[in-house]
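> okay, sequence plus prediction incoming.
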Amino acid sequence: MLDLKLLASSSAGLLLVYWYLRRTVRSPYASLPLPPGPKPLPIIGNLLQIPTRHEAQVYQQWGRDLNSDILYLNLAGVSIVVINSAEIANELLERRSSIYSSRPDSVMCTELMGFDDLVPLVPYGDTWRAMRRFLHREFHPQASLQYRPFQIEATHDFLRRLLESPDNFSTHITHMSGKAIMDITYAIKVEPYDDPRIRTASLAVEAVAEASCPGAFWVDTFSFLKYVPEWMPGAGFQRKAREWHAVADDMYNKPYDTAKQLLASGTSAPSFVSRCLEGLNGTQSDSDVQENLIKKTAGTLYAAGTDTTSSTVKTFLLAMLLNPDMQAKAQKELDEVVGHGNLPDFSHQDSLPYVNAIVKESLRWRPVTPQGIAHVVTTEDMFDGYRIPAGSVVIPNQWAMLHNETTYPNPSRFNPERFLDSAGRLDPSVKDPALAAFGFGRRICPGRFLALSSIYIDIACVLATFNIAKAVDADGVPITPPGDYTPNGIVVSPLDFKASITPRSKATRAAILAQST
């Protein structure tokens, strides 16, 4: 018979050993101070100080006030580390990527909203590695070249839409990005106007962008709130989560089901989904798991590829409207290299340094993800004499990195010439903003080569064919846009502004109309 007294004494002994070890075995970094940060309040720490608007700019200012490029916040027990310099980001997120590559556990975004398998949010591990393999195989630099015809087709369609209704340029930009990514991901031809799948992608990005901000929803800090019913006062987040979950389901399932139907009928063109499905092998159960990963990875491409590129192209238009002299220089270069009345393509890219500089400056001036996408450090670490607790959420402040006065003098000014040398060639000594704009380490954006080629061809073709100027009011007075952006969220975009977009000449108009529809 089991000796209960012996069991009890053994259990007590194990507990004493555990208590002793907890008291005596300490982290080698336990005595080190935490990085500086705003003074916390008792219990809740900095929870009430966390910014809800223009977060990246607030973090940058805190860093200046505290004379530190690394900051620490405590949100009711959740450690937040903010990195304001590219050098620190490279040291921690690149060189120490083995412990800095996971993602925060967001109750709101993953459990309640259903975005748990969105690749940027998946924790570091086997599932993420499997999804990443699909993306790397299809979107490494050489593989990305196969998608250029889709990008050119979408850009030419965009030019025609600008001719027809230039005032709707913002809608046309979103349609252009959505058209290209739907072709590339699913081989689906979108509807000419107001395609519901493009709307779904935009809604998904908006939802994730809002929910992923640290401190945006208290349920991420106090997880027990997920059990609060929707009808209770203060539980409006539950209603939002339910509505956003429906968006997530549509994003993952509807285009994927259509792509599978096209594939089964033999009418599908090659796409990311078709190539991944054709490569499946193994047992039925393994194939089912792999197929689910393909579906979720495709959903990520579909959502992320629609709004992020759109934001950069809108930033470019805003910059050209505000800087007509720079627009004129780029158009002169295009006319000399491509010929006035001709549309540029990828064969011209290496001969267009000023246009390429505009692409770089559009990425730098108003980064699409100003506060980056948060990492999580899985093991306690030390940097520059500071302790970084295990489990800390690490925010790479891309805005601060891309607006560093030492790297980019006068950073608030849009100035593509900062990337050129005295001979007008791209200057390799100036840091490429893409090194920060697309993330860091093992979590760097796998679609960055695709995104960069899309942005180049969009910008080059618009500059070659249109003049972008200030719109005028009823009295003929030019309207200068304030240049405001969405004030919060992981992904930001220019708020709607008016612009006058007109063909440069009859020759450029004819060049646009000459492209087949």
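Noted; the coordinates are in hand. Numbers count the residues shown, from 1 in each chain.

> going forward, measure contacts between C-alpha atoms and count neighbours the same way
Will do.

> need the strands for the chain, in chain order.
Using DSSP state E, the strands assigned to the chain run over residues 70-75, 78-83, 375-376, 381-383, 386-388, 393-396, 466-469, 500-503.

> want to compare, so here's the second one:
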Amino acid sequence: MILPTGLPFGAGYLSVFWIVPAAILAYKVLTFGSREKHLPPGPPTVPVLGNAHLIPTRGFFSKLKEWSDQYGPVYSLKIGRSTMIVLNDRRAVHELLSQKGAWYNDRPTDQQLVVATREENIALMHESPKWRAERKIASSFFSPKRLDSDMRPVQEAEVARLMSDLLAKPERFQEYIKRTTASVASITIYGHLATDWGSFWAYAVYIAMEAISKAIEPGTYLPVDQFPILNLIPDRWNTPKQRGKKFYVTMTDIWNEARDRVEARRRNGDKRDSLLDKLLEEDIKCDVPLSYTELNNFLGGVHMGASDTTATATLTSVLFLARHPEFQEKARVELDRVCGTERPPKWADFHDLPYINCIVKEGLRIRPVIPGGIPHFARQDHWFDGMLIPAGSTIMVPAYALNHSSESSSDPSAYNPDQFMDRAGKLAPELAAASRYNELAHHSPDPVGIQDRARGGGRREAFGVGYELRRIRGRVLAYAEEVQRALCSEKREAWRGFGKRIC
């Protein structure tokens, strides 16, 4: 039998050996970035990029809300080879991150984060024995019992200082609030107070926060995890990577100096009741050994989380109160009823000051501190309402989108603390343990409720929830108290114009 020497259209048999691989390669390229079957719906994809071309460099959180309105509360994005699942649904957040927390406890791999933090920031590191050991230390030290006993005098003293500062120079409210927040954190973690804005203990934490924001801001660095071919770019041409390395040096230098100052104090025989003092004394022991920089950056990470988020949330409430004097007046009336003019409010007054708590909750709802959330990592496949949540996908819980849904508020864009009156007396631990996911959705500064799931969720829920909420509530109380005092003093006119000046 004689075989024909060629194929139709003039093709030779040898052509098959490159046509077939070429066809397979073309198929791989054309389907790279496409949405797989059974994934939640989402924006149309294009070959290779998927939805990467749609990701904005700024305002990502508002885009997540826009896509949710268009594609539903649970949707997917394709970024190159990776899959992102966005949960803008309270039930989905509760069932996945709370009930199945162990499956979503980790963080996705992000080379920029690894470069910038070297797995030494507790909020951003992967789940590991080191992470569990550090979390155990922080959770124990910032327990509700310690917050209401050992740390309460610190809180009340710093709030009293803030009240004095605000009354003297209200136009410097932003500086005073940030100093107070940093000071409470530095006292509890390092045993040193921030005497003024020029103090290392006041400004250093905000330098570190600004640096990390620039180093890991979404959309500002190469997506090498989603597009592995980008790993071929030499480091010397990869400016964002160099920025990440620079941040690590900045962060480590700051927290090394903080430890040096504590050790210098201790060498002079001055030992205090701070977290670092207890670690150095071995009154508190870590379950795994930590290097010099690992311990310093662990404590620095706690300081950053405690200071910046609390200051931001407090400033949000102050600004909205200044713009809405009608709600400010309700707070003043409540303070008059409970405290009169003879004394400032204290933590013991919490249950008698429900409207103050409503103000805190509404500030956290309308302007969440981390509006887009911090990503989780899915360990295994899971089905939700007929949609596949695949293993290896990134899970996002966008606090801004959740808090501005029609479920959260009848008028999400309007500032209205009154809507929280039916649950004003509930504290973070109660809501964290609640079985009703619709209650969880209305609480948070990142910690607890939907917004805590945005930052942590499940086993990643922030350990200092009560700590942060007490601090925010204290600052709002200070602001409301000083408005009350000022309206009864010669500064009445200055305070009446305060809202207009700061808005």
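Sure, I can see it. This structure is a prediction, so every number in the text was calculated from the model and none was measured.

> how close are the two chains, by TM-score?
The TM-score (TM-score structural alignment, normalised by the length of structure 2) is 0.80; 441 aligned residues with a CA RMSD of 3.0 Å.

> related to what we said a few turns ago, ok, which of the strands of structure 1 comes nearest E153 of structure 1?
strand 466-469 (17.7 Å; CA to CA).

> pull the residues that contact that closest one.
Under the criterion CA atoms under 8 Å, 6 or more residues apart in numbering, residues 317, 320-322, 324, 499-504, 508 lie in contact with strand 466-469 of structure 1.

> tell me which two of the residues you listed sit farthest apart.
L322 and T508 (22.4 Å).

> buried only: go through the contacts of strand 466-469 of structure 1 for me.
Among these, those buried by neighbour count (16 or more other CA atoms under 10 Å) are 317, 320-322, 499-501, 503-504, 508.

> I'd say G425 of structure 2 and V360 touch.
No. The criterion here is CA atoms under 8 Å, and G425 of structure 2 misses it with V360 at 11.8 Å.

> so which of these two has more stuff around it?
V360 (29 against 16; other CA atoms under 10 Å).

> residues in contact with that one?
314, 317, 472-473, 476.

> skipping adjacent residues, who's closest to L402 of structure 2 in space?
N88 (5.4 Å; CA to CA, 6 or more residues apart in numbering).

> what lines up with that neighbour in structure 1?
Using TM-score structural alignment, the partner of N88 of structure 2 in structure 1 is N84.

> neighbours of that match, just the number please.
30.

> one more: S15 of structure 2?
11.

> so it belongs to a strand, correct?
No. Per DSSP: H, G, I helix; E, B strand; the rest coil, S15 of structure 2 lies outside any strand segment and is helix.

> what does it correspond to in structure 1?
Counting by TM-score structural alignment, S15 of structure 2 has no partner.

> V476 of structure 2 is in contact with T312, isn't it?
No. Using CA under 8 Å as the test, V476 of structure 2 is too far from T312 to be in contact (12.0 Å).

> neighbour-wise, which of these two wins?
V476 (26 against 23).

> quick one: residues contacting the residue lying closest to that one once chain neighbours are set aside.
Nearest residue to V476 of structure 2, sequence neighbours excluded (CA to CA, 6+ apart): T314, at 6.5 Å. When contacts are counted by CA under 8 Å, 6+ apart, T314 of structure 2 touches 177, 360, 363, 472-473, 475-476.

> okay, the residues you listed in a markdown table with distance to A258 of structure 2 next?
Shown next, in a markdown table, are those (distance: CA to CA, whole Å):
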| residue | distance to A258 of structure 2 |
| --- | --- |
| I177 | 21 |
| V360 | 31 |
| G363 | 32 |
| I472 | 24 |
| R473 | 27 |
| R475 | 25 |
| V476 | 29 |
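
> in helices, which of these appear?
Counted as lying in helices by DSSP state H, out of those, are 177, 360, 363, 472-473, 475-476.

> counterpart of R259 of structure 2 over in structure 1?
Per TM-score structural alignment, R259 of structure 2 is aligned with Y256.

> surely its match is in contact with I294?
No. Contact criterion CA under 8 Å: Y256 of structure 1 and I294 do not qualify, at 9.2 Å.

> the residue nearest to L279 of structure 2 when sequence neighbours are not counted: how many residues sit nearby?
Using CA to CA, 6+ apart and skipping the chain neighbours, the partner closest in space to L279 of structure 2 is K285 (6.3 Å). Neighbourhood size, K285 of structure 2 [other CA under 10 Å]: 14.

> hmm, K285 of structure 2 is touching D277, no?
No. Using CA under 8 Å, K285 of structure 2 makes no contact with D277, being 11.5 Å away.

> could you tell me which residues touch both of the two?
With contacts taken as CA under 8 Å, 6+ apart, K285 of structure 2 and D277 have no neighbour in common.

> returning to what we had before: export the contacts of V360 of structure 2 as JSON lines, with columns for distance to S406 of structure 2.
As requested, the contacts of V360 of structure 2 are exported to JSON lines (distance: CA to CA, whole Å):
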{"residue": "T314", "distance to S406 of structure 2": "25"}
{"residue": "S317", "distance to S406 of structure 2": "22"}
{"residue": "I472", "distance to S406 of structure 2": "26"}
{"residue": "R473", "distance to S406 of structure 2": "26"}
{"residue": "V476", "distance to S406 of structure 2": "27"}
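
> I'm done for today, thanks for sticking with me.
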